[in-house]
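Asker: okay, here's the prediction I keep looking at, along with the sequence it came from:
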Amino acid sequence: MNHQYYNVLGVMSGTSLDGIDIAHITLVRKEVWSFQIHVAETIAYSTAMKQKLADAISYDANSIETLNEEYTAYLANEINLFIEKYKINNLIAVCSHGHTIFHKPENNYTLQIGNLPHLAEIIKERVICDFRVQDVELNGQGAPLVPIGDRLLFGDYDYCLNLGGFANLSFEKGTQRIAYDICPVNVVLNHYSLKLGKEYDAGGAFAKAGKIQSSQLESLNDLPFYTESAPKSLGLEWVNNHIFKILNPLNTLDAITTFTEHVAIQIANQLSPQKTILITGGGAFNTYLIDSLKKHTAVKITIPEDEIVENKEALIFALLGVLKLRNANNCLSSVTGADRDHSSGVIYVP
């Protein structure tokens, strides 16, 4: 495809289960890539769907297959409602990440549900999706996938940091883009915030109210993952096996405070002072976390307008889909450890 203007939807669901991000975007390819986000929403999950997604990690194969069908229909309905609400037409594609249930690249396995062919049939649009599987088949981590977008859309910054379910860092080293998961973030903080009756720790208020417990903080910082070389990525399985086992003996407020400090330390360990960093994702609104990060590093922090903070991943999955349409590489072997750079994803037509 040689189009230079791409009218698309980017669709993303993160491990923190805050909802489905849908963004209507125009991507423009001239000398460099540029974009415009026309309208975007985060659509909260129904209570029932949120519970099923949270429980799915323990489902058997048949239950996962049933959930995949149900979630695909659920996702299609939300996309259709979004298109109708904003009277969107002439889309080239809907570019959708799906929702990660399993991510075990060490076993050559990753599963994102909501990527079944009938998604295209229900929404009556071309769909580009399932971006991680091919990379894992090529011996890659299948994550993170955002760094190609960091390079093409946000290359003015030394670092790009996303604070979502997990913290992902991306930067140029020589001629290569390097990226990896640093540590969990909201997938842990939201878990404990729910125990206090809130979906998330707004502004870091819970973290501010608790106390750092040095023994647990030391145990967290000593986890072997943090000394492993990139490429590396994290999943819920790792969080369940390591993080919660360390934090669960604490009261809820102290668990949140201790873990927030842990996140700030682990991120700071990856950064060189005086460099510039763009921070996006829901964690960018956690002022306690950002202030803690500033105490541990002299990096120059930029938090962009809310539209980009909240929708950067949906934006970049839109770009991944467009790159797939152009048969251009959208997965970087320097990031994922795959055998080669490649153009990942599948294309469904209604």
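Answerer: Received the coordinates, thanks. Residues are numbered from 1 along each chain as shown.
Asker: going forward, measure contacts between C-alpha atoms and count neighbours the same way
Answerer: Noted.
Asker: host element of residue 101?
Answerer: Residue 101 belongs to strand 99-104 when elements are defined using DSSP states H and E.
Asker: and that strand, what does it pack onto?
Answerer: The contact analysis (3 or more C-alpha pairs under 8 Å, 6 or more residues apart in numbering; DSSP states H and E) places strand 99-104 against strand 109-113, helix 236-238.
Asker: go with 7 Å
Answerer: strand 109-113 (3 or more C-alpha pairs under 7 Å, 6 or more residues apart in numbering; DSSP states H and E).
Asker: follow-up on the earlier one: what's next to the strand holding residue 101, contact-wise?
Answerer: 13, 14, 15, 56, 57, 109, 110, 111, 112, 113, 114, 235 (C-alpha atoms under 7 Å, 6 or more residues apart in numbering).
Asker: okay, one more to line up with it:
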Amino acid sequence: MSGTSMDGVDGIAVEFRAGEAPRVLADAFVGFADGLRAALFALQQPGENEIEREALAASALAARYAVCCHELLRGANIAPTRVRAIGVHGQTVRHRPEKGYTRQINNPALLAEMTHIDVVADFRSRDVAAGGQGAPLVPAFHAQVFGAQDETRVVCNLGGISNITILPPARAQAERREKRADERTDGGAADCQAIRGFDCGPANVLLDEWAQRHLGTPYDEGGRFAASGTVDQSLLNVLLDEPFFEQAPPKSTGRDLFNAQWLDARLAGFEALAPADVQATLAALTAVSVAREIERHAPGCRAVYVCGGGARNPELLKALEHALDRSGVSGVPVMTTDVLGVPPHHVESLAFAWLAMRCVERAAGNLPAVTGAAGERVLGAIYPR
């Protein structure tokens, strides 16, 4: 998995067995060289010679994915012949479901050639073809590993973009299934139709941008930059005055909306603010936008479990807990998915391994109630080794 932060590849080797929790065999991280990262950032906006630049970047990405796969094989001490498939997301450079497309650049054919393992790629386009947002795709997996019998839980991914999955009690899910038994078309995905999930707004995408500008580092280590500043309520109000925050789900977003240009336009008139105060306010923006969505759509939740890169930012977690306390869902604890047995940096890679497994089994991977698609679909395209 390489996400919106575009810092590198998170990989995981995992074994799935029916009725058992996924068994992690190894994990690995392979960073992007500065040249590749710059090429990926450049592809976020229209420019000259895009077709060739995208093709070259896709091949460079495949080479990094291959390195990650070899690291996983070595770490798990397994041969390529034992691997059923590689699930590879690709790098999102445009996400415009309202125009009928989402673009994850990748070269899965090259990856299959390099690894001699079947590759499953292009997970989002089938959902978009069915009228969906193509995102988020992780809620179905979250339901498999994080659901509880008798309480509503929220899983919050703080990656480049923030998103939440609302998991109703499993008992209520079972009752719903009984009531809707005559409408079921596929046991695996139809079980999860009461689950909701959607993007909330920016997270690390803006925090990283500001840290790079003022610290010269790719991110705010430990949230210390934000902790040294003070939230400016006037700027926060301006940032929150974005129509996306008021949209009803299903909804998804990315760098197409929340980018440096978006931020600079809203900073006009706030030039006197200290950079640390802006960073603190951006952290508050992430926290408040997530807390508002939880208050609107999951007021009965008992706990929020955080994953993604933001889970390593204690100041962001504190900001989220503070925002929840100031909303109508006060007293809800915020913790990482570690307490549920899954390290935060494993969650998204695990999800796309699970989606690859579903594709291989020809089982649906999307949740129409989440993405807005016309129905359940098998997600992904297989490139044989």
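Answerer: Thanks, I have the structure now. These figures come from a predicted structure and were not determined experimentally.
Asker: okay, and the strand holding residue 101 of the first structure goes to which residues in the second structure?
Answerer: The aligned range for strand 99-104 of the first structure in the second structure is 91-96, by TM-score structural alignment.
Asker: centre of the chain to the matching stretch, how far?
Answerer: Distance, stretch centre to chain centre, for stretch 91-96 of the second structure: 13 Å (C-alpha atoms, centre = their mean, to the nearest Å).
Asker: ok, and for it, which residues are buried?
Answerer: 91, 92, 93, 94, 95, 96 (16 or more other C-alpha atoms under 10 Å).
Asker: same question, stretch 215-223 of the second structure
Answerer: Quick answer for stretch 215-223 of the second structure (16+ other C-alpha under 10 Å): 219, 220, 223.
Asker: ends of that stretch, how far apart?
Answerer: The first and final residues of stretch 215-223 of the second structure sit 12 Å from each other (C-alpha to C-alpha, to the nearest Å).
Asker: map residue 290 of the second structure onto the first structure.
Answerer: Residue 290 of the second structure maps onto residue 267 in the first structure, by TM-score structural alignment.
Asker: any idea how far the closest residue to that match other than its chain neighbours is from residue 64 of the first structure?
Answerer: Residue nearest to residue 267 of the first structure in three dimensions, not counting chain neighbours: residue 182, with 6.6 Å by C-alpha to C-alpha, 6 or more residues apart in numbering. As judged by C-alpha to C-alpha, residue 182 of the first structure and residue 64 of the first structure stand 28 Å apart.
Asker: quick one: which of these two has more around it?
Answerer: Taking neighbours as other C-alpha atoms under 10 Å, residue 182 of the first structure and residue 64 compare with residue 182 leading, 23 against 19.
Asker: map that one onto the second structure.
Answerer: So, by TM-score structural alignment, residue 182 of the first structure is matched to residue 200.
Asker: check the mean deviation of the helix or strand that match falls within from the first structure.
Answerer: Residue 200 of the second structure is part of strand 196-202, with elements assigned from DSSP H and E. Average distance, strand 196-202 of the second structure versus aligned residues of the first structure after superposition (mean C-alpha distance after the TM-score superposition for the first structure): 0.6 Å.
Asker: name the residues of that strand that are buried.
Answerer: In strand 196-202 of the second structure, counting by 16+ other C-alpha under 10 Å, buried: 196, 197, 198, 199, 200, 201, 202.
Asker: and the fourth one, what does it touch?
Answerer: Residue 199 of the second structure makes contacts with 162, 163, 164, 251, 252, 253, as judged by C-alpha under 7 Å, 6+ apart.
Asker: how many residues are close by the alignment partner in the first structure of the fifth one?
Answerer: Across the two structures, residue 252 of the second structure finds its equivalent in residue 233 of the first structure, going by TM-score structural alignment. Counted by other C-alpha under 10 Å, the residues lying close to residue 233 of the first structure total 24.
Asker: one more: residue 286 of the first structure?
Answerer: 19.
Asker: quick revisit: report the two of the buried residues of stretch 91-96 of the second structure separated the most.
Answerer: 91 and 96 (14.3 Å; C-alpha to C-alpha).
Asker: what's residue 311 of the second structure aligned with over in the first structure?
Answerer: Mapped onto the first structure by TM-score structural alignment, residue 311 of the second structure lines up with residue 284.
Asker: quick check: closest non-adjacent residue to that match.
Answerer: Closest residue to residue 284 of the first structure apart from its sequence neighbours, by C-alpha to C-alpha, 6+ apart: residue 163 at 6.4 Å.
Asker: residue contacts, that neighbour?
Answerer: 185, 280, 281, 282, 283, 284.
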